[in-house]
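Engineer: pasted the sequence and its predicted model underneath.
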Amino acid sequence: MTGDWWFQHDDETVVWTGSPRLSAALGGGMFGLVIVAVALLAAATVDAWIAAAGLFGVGVAGWEFLRVTRTKYVLTTRAIWSKRGVLGRSVRRVGLSQVQNTAYTQPVTGSAFGYGTVTVEVAGGPDLELRRIDDPQTIRREVTDRTGTDDDELPGTVEQWQTVLSVVRDIKAAIE
């Protein structure tokens, strides 16, 4: 499966596809509805032509809806893709070899309803955010599993670290 905005190599598979929750447009949508309500109230009390300002409110609400629905994310075994844009299009590909760190955040409502933001720190570039996605902890784990940047594991074996400790003690003894 390759979209018109991203490509896939032969040995690459899609791990996850997603987009922000529609609730991400709620703030802008409510703002647009307030503009419509104020314009209609002003039209009823002052001048009927003011109702035309309500079209601006409809535009604001529509823009927010399109902004959220036209944002898409794809995670493959090689890269993370992000597409945004209403009138234009902004596509970003981050190879998993460029990922330095990952994190996820959830507001109080995100914890209650299962959504949040995954932040991917990229070597040599700006961070990539997968905003308001479902189950951010699982998506972060999917990215981390494919990059080998899991902070839970220390590199090397216990024997290797004991050897390092022995060498450091020898150096310290030689200096003293």
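Structural biologist: It's in.

Engineer: when you work out contacts or count neighbours from here on, use the C-alpha atoms and nothing else.
Structural biologist: OK.

Engineer: check the gap between the residue nearest the centre of the chain and residue 103 for me.
Structural biologist: The residue lying closest to the centre of the chain (C-alpha atoms, centre = their mean) is residue 130, at 1.0 Å. Remark: distance between residue 130 and residue 103 (C-alpha to C-alpha, to the nearest Å) = 11 Å.

Engineer: overlap in contacts, these two.
Structural biologist: In the contact map built from C-alpha atoms under 8 Å, 6 or more residues apart in numbering, the residues linked to both residue 130 and residue 103 are 118, 119.

Engineer: need the next SSE after the longest helix seen in the chain, C-terminal direction.
Structural biologist: Scanning the chain for the longest helix, with DSSP state H as the assignment, gives helix 26-45. Toward the C-terminal end, the helix or strand that comes next after helix 26-45 (DSSP states H and E) is helix 54-69.

Engineer: now what about that following helix, what contacts it?
Structural biologist: Outside helix 54-69, the residues that touch it by C-alpha under 8 Å, 6+ apart are 19-22, 24-25, 28-40, 84-86.

Engineer: then this one, side by side with the first:
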Amino acid sequence: MTSGVESTDWLPLTPGEEVLWAGTPSLAPATLPMAIGFGLSMVGVWLSREVEVPRVPEQFALVLVPIGLAIVAWAYLSRWSTRYVFTTKAIYEKSGVFSLSVTRVPIGRVQNTAFDQSLIERTFSYGDIAVYTAGSGGVNLALSNVPDPEHVNGLVTTQLSESAASGTEREVASAGRPTS
């Protein structure tokens, strides 16, 4: 399966490791902050040009423009800088606008996965995926705003089943070998 994702500094693919799915968080949750930021910028421009407020200089209204643009930029950059990758051997999450944080969970450690969608998330086809690992006692990796989480969770579940089946085959094969 080709995904356009190649080995990088933050994604060290091992020999034989194939990318099953790669993506970014859905744009849907970022649209409201982006609309608010854009609206603030437009209001700032409009107030500075059209409305005369007593004892308030027009430059004060222009302060809304960079504030609005900063909100738009942050909403977009925080989404753009987050990457999710599922491979045949691990689940990766990369995040960070100014810093870098990468979490890797080997498929062999994954005990269970679950996805969750509210009504709004279901309407716009995104949701959250929780990855539970052996020995953690809870959610080890929480992936937010994943597009089509049911499909992506299904890919992970299928890979878990295949990994478990190949592990069982290796155990059976090694059990039949004589020990020295």
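Structural biologist: Nice, thanks for sending it over. What you see is a predicted model, and the numbers here were worked out from it, not measured in a lab.

Engineer: run through the helices of structure 2 in chain order.
Structural biologist: Under DSSP H, structure 2 gives helices at 28-50, 58-62, 64-80, 119-123, 149-175.

Engineer: now these as a markdown table including mean neighbour count and distance to residue 7 of structure 2?
Structural biologist: Converted to a markdown table, the helices of structure 2 look like this (neighbours: other C-alpha atoms under 10 Å; distance: least, C-alpha to C-alpha, whole Å):
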| stretch | mean neighbour count | distance to residue 7 of structure 2 |
| --- | --- | --- |
| helix 28-50 | 17 | 28 |
| helix 58-62 | 16 | 45 |
| helix 64-80 | 18 | 18 |
| helix 119-123 | 13 | 31 |
| helix 149-175 | 15 | 20 |
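
Engineer: between the ones you listed, which one is nearest to residue 8 of structure 2?
Structural biologist: helix 64-80 (16.6 Å; C-alpha to C-alpha).

Engineer: what's the average distance of that closest one to structure 1?
Structural biologist: Average distance, helix 64-80 of structure 2 versus aligned residues of structure 1 after superposition (mean C-alpha distance after the TM-score superposition for structure 1): 1.1 Å.

Engineer: could you tell me where that helix falls in structure 1?
Structural biologist: Helix 64-80 of structure 2 corresponds to residues 53-69 in structure 1, going by TM-score structural alignment.

Engineer: distance check, the residue mapped onto residue 19 of structure 2 from structure 1 against residue 58 of structure 1.
Structural biologist: With TM-score structural alignment as the criterion, residue 19 of structure 2 lines up with residue 14 in structure 1. Shown here: residue 14 of structure 1 relative to residue 58 of structure 1, a distance of 37 Å by C-alpha to C-alpha.

Engineer: what about residue 63 of structure 1, distance to residue 45 of structure 1?
Structural biologist: Applying C-alpha to C-alpha to residue 63 of structure 1 and residue 45 of structure 1 gives a distance of 28 Å.

Engineer: now residue 15 of structure 1
Structural biologist: Going from residue 15 of structure 1 to residue 45 of structure 1 by C-alpha to C-alpha gives 56 Å.
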